[in-house]
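>>> Whatever this is, show me its structure:
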Amino acid sequence: MRAYPVDIFHGLLQGKSVIYAAGRLENGETFGLLDDRVPPCFYIRTSDASGLDALWQKHRAQRQSTDWTTMDGEPVQRLTLPTVRDLRLLEKDLDHRGIRTYEADLDYPQFYRIRTGIHGMVRLEGLWQPSRHVNRFYINPTMSAVEGSPDLRVLALDIETDAQASRLLGLSLVSWQLQSSQRTEEVLLIGPPRADDPPDTHALPDEKQLLQRFRERVLALDPDIITGWNVIDFDLTVLEKLSKKHGIEFNLGRTKEHSFGKQSQYFGKGRMVIRGRQVLDALQMVRHTLTNFEDLRLNTVAQELLGRGKTLAIEEWEDAAQKIEQAWRSDRPAFCQYVLEDSRLVRDILIRQGLLDLTLTRSVLTHLPLEKAWGSVAAFETLYMGALHQRGMVAPTRGIDGSEEEGGTGGLILNPVVGLHEHVLVFDFKSLYPSVMRTFNIDPVAFIQGMKEGEGITAPNGAVFAREPAILPGILHEFFQHRAAARERGQAAAAYSYKIIMNSFYGVLATDACRFADGQLADGITTLGQKLLLWMQTYFTKRGFQVLYGDTDSLFVAVPELSTMPLAERLALGQKLSQEANEALAQALWAEYQVDSHMELEFEEYFRYFFLPADRQGGGSRAKNYAGLQKDERSERLEIKGMEAVRSDWTPLARRLQRELLAMLFQRTPPAQMVTHIKAVIRAMQAGQLDDELVYRKRIRKPLEAYTRTTPPHIKAARLLPRTVRVVRYVMTSEGPQPLGFVKAPVDHEHYRIKQILPIVEGLAPFAGFRADEACSGHTALLFKDDYDEDHSL
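The predicted model follows:
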């Protein structure tokens, strides 16, 4: 029977630590298993093992010789312990004696996953028996990895409480399966049944009975995944607290163990442990989409992705709990609709964005449980340690042999050539840092060996990497192949997962949170990346082209000869130039380093017009800021990066105006028409017709009372609100900044002309042929620059 282990955990059985797992079988039933064949263990160097017989006996440790070594080649011995507690105590004793340990800090289930290679779907073989909590229970079954995607059941949860979260009003449950259309929806609330209660609404007389019914429904729906918006830090935490208050067993899982929360000082890092299931916070998963949101409130994200939001209109400064409780008391249909829609929104966001499929795919690729699948450090360490074991090596315990220096060298930025340009080709190194690692054999073990022997491939910063084929390039090679295959099969989730995992490896190697990190190693990657970008700049310059800008892995190259070609030939030339550049780079890398190049410079896009703005002082350029008119065989579109039009700290009016002016600039609109448009916008604004577009939106990052030395406008506005908010929306008035809903003075339109419109116009006017100050004033004389040709050419 094929199966998916949803949760792998450990417990005690007859005084020994054993592994348990629970999950979903391919026939829809649930299963559990016990495995006592892989006891807890860790390693020490053989040179440190003698003379400690009393210590081994004290902690009941069994010492075994192995043919394994540390990463720097020292032989190790394995210490096997009866329980995880024994292991932790022995590790502590050894640490006090100054004896190095290896893999002693590993979570036992993580160690089990690494040792057995269990991740994703497995084939279960062996005898089983029925169990109270699962349909089938196996003891020491034979398991082998198989292909396939599990059809898991998901439950979205939302609760509503009073303002103190001390009293429950009601909750909603929305259940569905990943690979079928089966769905259920229901609302549980406190109060007597009413004739106007919506369908699937269950009224309970008091809080205790509602909590009991909630637990019954969770066990009956039997989800593999429980989710919701901030479901860990709020919904489930409140339900746990209230269940304890009423003496109700808070066990929502597939074992007899109580479910419990683990709080964290960091937002979004808490856990809710429900044995046999996984709790995934939808709010945290949304962080991994490609969409940038103004904030991560459910209503904001839902409006952006689904075009709908919460059913009760509540401003952030309003008392939301009071408004919801009022609906609960006097408008039951509205309350039921509100609480139910919150769970529906979570479901529809996850489905629309494919986030559960992404999380499942990433979990399989990284060998991590679903709840930890998005952790970059854990993913790297688990993959790398599995490969280390295949080579007979062990990893250091975190904090042992680590470098205290983090990588500090970033990507190279080539100074932009300010101005308006024509016929620009954009070239981009495909997966720059992963490709650098593959090409130059960059890897923790290769680094240790290279620096020890002083021979190998030397990076510009002096880091040396041994030439013997290393682990990390091998992992990346497989990932590149699997990603290409996934793209050919149309498996977007898998292809995207491979990409983001590979791209995270550099960051992991640059932070001391990873046991394999080293600052010099990480800087070796970035300095090689810089060298490659400079090499490409030189290559294109020698070909007679002008490199207008470069940033880490991208080059923007002006190719004047494109002006005489049809569009299809322009695009074909871009492909041809990238192919020739790759061939030349491969030859250069072999000549200098004797390595086979895995670098691939791709032709990414073609801009008919391309604009690089000056800084606001007019004395230099602005890195990571540009706009262009992108053209391909199917469409033409305006692309903007970094400029005010795509920044949330500028008003909607300024953002809109900049987009309009850029479009006019690229369409070669005569300057008189551009000025006419600017003046029309100013007149409409001054007439009060555009007040809806004059709203500033600023996030408040500190308590209001912490602003003492200076008081920015958004803080002044926030202090006028009756309640503290995370994001304040305000307008500038004749009496200063005032928040929406509390605007009492006239809007200061002159402020917006000077602080929002004028800076936008100033950035474009020199390249469009008119003067910004006069375009933004009421004067028309001396408006146009003398050096602008009548035919409006550059």
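>>> rest of the way, CA atoms for contacts and neighbours
OK.
>>> Show me the helices in the stretch 1-150 of the chain, by range?
Remark: helices assigned in the stretch 1-150 of the chain by DSSP state H, counting those that start in this stretch are 53-58, 84-96, 108-116.
>>> Tell me which of those helices is the most buried.
Highest mean neighbour count of these: helix 108-116, a mean of 19 (counted as mean count of other Cα atoms under 10 Å).
>>> between that one and helix 84-96, how many degrees?
Taking axes from the mean of the first three to the mean of the last three Cα atoms, to 10 degrees, helix 108-116 and helix 84-96 form an angle of 90 degrees between their directions.
>>> contacting residues around the nearest residue to residue 5 once chain neighbours are set aside?
Closest residue to residue 5 apart from its sequence neighbours, by Cα to Cα, 6 or more residues apart in numbering: residue 23 at 4.4 Å. Applying Cα atoms under 8 Å, 6 or more residues apart in numbering to residue 23 gives the contacts 3-7, 30-32, 224, 276-277.
>>> circling back to that earlier point, turn the helices of the stretch 1-150 of the chain into JSON lines, including distance to residue 16.
Below are these laid out as JSON lines (distance: least, Cα to Cα, whole Å):
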{"stretch": "helix 53-58", "distance to residue 16": "16"}
{"stretch": "helix 84-96", "distance to residue 16": "8"}
{"stretch": "helix 108-116", "distance to residue 16": "13"}
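>>> To compare against the first, here's the next sequence to fold:
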Amino acid sequence: SLIRRFLRIVEEFDPDILVGYGSNRRDWTYLAKRAELNGLKLRVGRDGSEPHRSLYGHISIAGRIALDLYDYVEDIPAIKIKTLENLASYLGSEAEVEKLEEPDIPPLWADPEARVKVLEYSADRCRLIMECFDEFIEYACQLSNLVCIPLDHVCTAAVGFRVEFYLMKCSRAFGELIPKRVEKPYRPYAGAVVLKPKPGLHENVVALDFRSMYPNIMMKYNISPDTYVEPGVEVDPDEVYTAPEVGHRFLRKPDGFYRGALKRLLEARAEIRKMLKGLSPGSAEYRVLDARQKAIKVITNAVYGYCGWIGARWYRRPIAEATTAWGRELLKKTLAYARRVGLEVIYGDTDSIFVRYDEERVRRLIDY
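Have a look, this model is predicted:
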């Protein structure tokens, strides 16, 4: 009767989106099996079909979007234990009913008087799911629109695939042919500078970091698969940028594919941020534009990592290697200057440094 009632609700309400937490991994499969045991079909698709596992691993429902918020929480490093309660707390909501552990639920459900506890717990989880969904949906829609991956797949897709779909979207505008995907062996390369932190509990510390360091390095030095100069090819040294340590060369002109694709993203984000200053944070337009700039930031910062991903269509190890080499040089110069002006360096990592705060000296470092 529960499953029949659920199917009637879906049919009558006819939702575009069905959202859950952990639903891709377990809930839909479990519901389908329970329906089958009771001689029913879980016909929740708009064409009367049942949920099925798609080619990419997520649950697909014909005519509807099946969203699993667990896929969203996996992209938030600050949430170490990926529970619904922790996601809700991160987004500003709190559970109102004591959490039930899975082994506790069957005996409670079997007792008619205690069953209400399960119902209250389930209702509270539904409330949390909807509150998290309200916070998440604008971002998910904007990310889906930006990279042209369907909404029910964009959060299950690996970051590399999101970047790749964005690059494929850009390829026509830049006259770039889309390469075939070719299997490649993994070859490690030197990464970022990470300093050993000074031991102890520190106070009066300021953290300074570079804005979009790797994307800006790639744009400045025109790092791209189509500007890379193969070893042994003779070229005027004044016509190329040469990466420190590794010696990889990239043509200064014309603009490479990556420079064009990144420029689009950075310019779009800068324009959106200008527009946000004139809007009320509570307005619908603000929410949509803020979600858009966050989606752009995620893709922009992921382009560098995509370059060194062996599954990438536009894979070129020298691109990732050269980008980190310029990044190391930049951070080392920054650390040297910080020490030269008398700042005590506490820690440094990739694109940021932590120093003992001194207003005048910190200002000189920022202006460096």
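>>> Just the ones in strands from the contacts of residue 23 of structure 1, please.
3-7, 30-32 (DSSP state E).
>>> Of the contacts of residue 23 of structure 1, which pair is most distant in space?
Distance extremes for the contacts of residue 23 of structure 1: the farthest pair is 3 and 277 at 14.2 Å, using Cα to Cα.
>>> counterpart of residue 549 of structure 1 in structure 2?
Using TM-score structural alignment as the criterion, residue 549 of structure 1 maps onto residue 347 of structure 2.
>>> Confirm that match sits in a helix?
No - secondary structure of residue 347 of structure 2 (DSSP: H, G, I helix; E, B strand; the rest coil): strand, not part of a helix.
>>> separation between it and residue 161 of structure 2?
Noted for residue 347 of structure 2: a distance of 33 Å to residue 161 of structure 2, by Cα to Cα, to the nearest Å.
>>> Leaving out sequence neighbours, find the closest residue to the counterpart of residue 147 of structure 2 in structure 1.
Correspondence of residue 147 of structure 2 to structure 1, assessed by TM-score structural alignment: residue 366. Nearest residue to residue 366 of structure 1, sequence neighbours excluded (Cα to Cα, 6+ apart): residue 379, at 4.9 Å.
>>> Can you give me the neighbour number for that neighbour?
22 (other Cα atoms under 10 Å).
>>> The residue mapped onto it from structure 2: what's it in contact with?
Aligned counterpart of residue 379 of structure 1 in structure 2: residue 162 (TM-score structural alignment). Counting by Cα under 8 Å, 6+ apart, residue 162 of structure 2 makes contact with 147, 149, 154, 299.
>>> so which helix or strand takes in residue 162 of structure 2?
Here residue 162 of structure 2 sits within helix 159-171, counting by DSSP states H and E.
>>> Check the offset of that helix from the chain's centre.
A distance of 13 Å separates the centroid of the chain from that of helix 159-171 of structure 2, by Cα atoms, centre = their mean, to the nearest Å.
>>> what helices or strands is the helix or strand just after that helix leaning on?
The helix or strand immediately downstream of helix 159-171 of structure 2 is strand 205-209, counting by DSSP H and E. Here strand 205-209 of structure 2 touches strand 352-356, going by 3 or more Cα pairs under 8 Å, 6 or more residues apart in numbering; DSSP states H and E.
>>> quick one: contacts of the helix or strand following the strand it packs on?
Under the assignment DSSP H and E, the closest C-terminal helix or strand after strand 352-356 of structure 2 is helix 359-367. Outside helix 359-367 of structure 2, the residues that touch it by Cα under 8 Å, 6+ apart are 334, 337-338, 341-343.
>>> For residue 157 of structure 2, see how far away residue 64 of structure 2 is.
18 Å.
>>> Determine the number of other residues adjacent to whatever residue of structure 2 lines up with residue 216 of structure 1.
Under the alignment (TM-score structural alignment), residue 216 of structure 1 maps onto residue 8 of structure 2. Burial of residue 8 of structure 2 is recorded as 14 neighbouring residues (other Cα under 10 Å).
>>> After alignment, which residue of structure 2 pairs with residue 394 of structure 1?
With TM-score structural alignment as the criterion, residue 394 of structure 1 pairs with residue 177.
>>> Please tell me I have it right and its match contacts residue 171.
Yes - between residue 177 of structure 2 and residue 171 there is a contact under Cα atoms under 8 Å: 6.6 Å.
>>> neighbour-wise, which of these two wins?
With neighbours defined as other Cα under 10 Å, residue 177 of structure 2 and residue 171 compare such that residue 171 has more, 16 against 9.
>>> and the more buried one, what does it touch?
Here residue 171 of structure 2 is in contact with 177-178, 257 (Cα under 8 Å, 6+ apart).
>>> closest to residue 79 of structure 2 among the residues you listed?
Nearest to residue 79 of structure 2 out of the contacts of residue 171 of structure 2 is residue 257 (Cα to Cα; 35.1 Å).
>>> can I assume that closest one is in contact with residue 174?
Yes - with contacts counted by Cα under 8 Å, residue 257 of structure 2 reaches residue 174, the gap being 6.8 Å.
>>> and the gap between residue 211 of structure 1 and residue 188 of structure 1?
9 Å.
>>> Do a quick rundown of the helices in structure 2.
Along structure 2, counting by DSSP state H, helices occupy 2-13, 28-37, 69-73, 84-90, 105-110, 115-147, 151-154, 159-171, 213-220, 257-276, 284-307, 317-340, 359-367.
>>> can I get these in TSV with distance to residue 235 of structure 2?
Below are the helices of structure 2 laid out as TSV (distance: least, Cα to Cα, whole Å):
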stretch	distance to residue 235 of structure 2
helix 2-13	65
helix 28-37	59
helix 69-73	47
helix 84-90	53
helix 105-110	71
helix 115-147	36
helix 151-154	42
helix 159-171	27
helix 213-220	20
helix 257-276	20
helix 284-307	24
helix 317-340	17
helix 359-367	35
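>>> Between those, which one is closest to residue 199 of structure 2.
Short answer: helix 317-340, nearest of those by Cα to Cα, at 18.1 Å.
>>> which helices and strands sit right next to that closest one?
Helices and strands touching helix 317-340 of structure 2, by 3+ Cα pairs under 8 Å, 6+ apart, are helix 213-220, helix 284-307, strand 345-349, helix 359-367.
>>> Tell me the buried residues in stretch 223-233 of structure 2?
223-229 (16 or more other Cα atoms under 10 Å).
>>> ok, so of those, who is nearest residue 53 of structure 2?
Nearest to residue 53 of structure 2 among the buried residues of stretch 223-233 of structure 2: residue 225, at 35.3 Å, using Cα to Cα.
>>> now the corresponding residue of structure 1 for that closest one, nearest residue through space, not along the chain?
For residue 225 of structure 2, the aligned residue in structure 1 is residue 444 (criterion: TM-score structural alignment). Counting by Cα to Cα, 6+ apart, residue 516 is the residue found nearest to residue 444 of structure 1 once chain neighbours are left out, at 6.3 Å.
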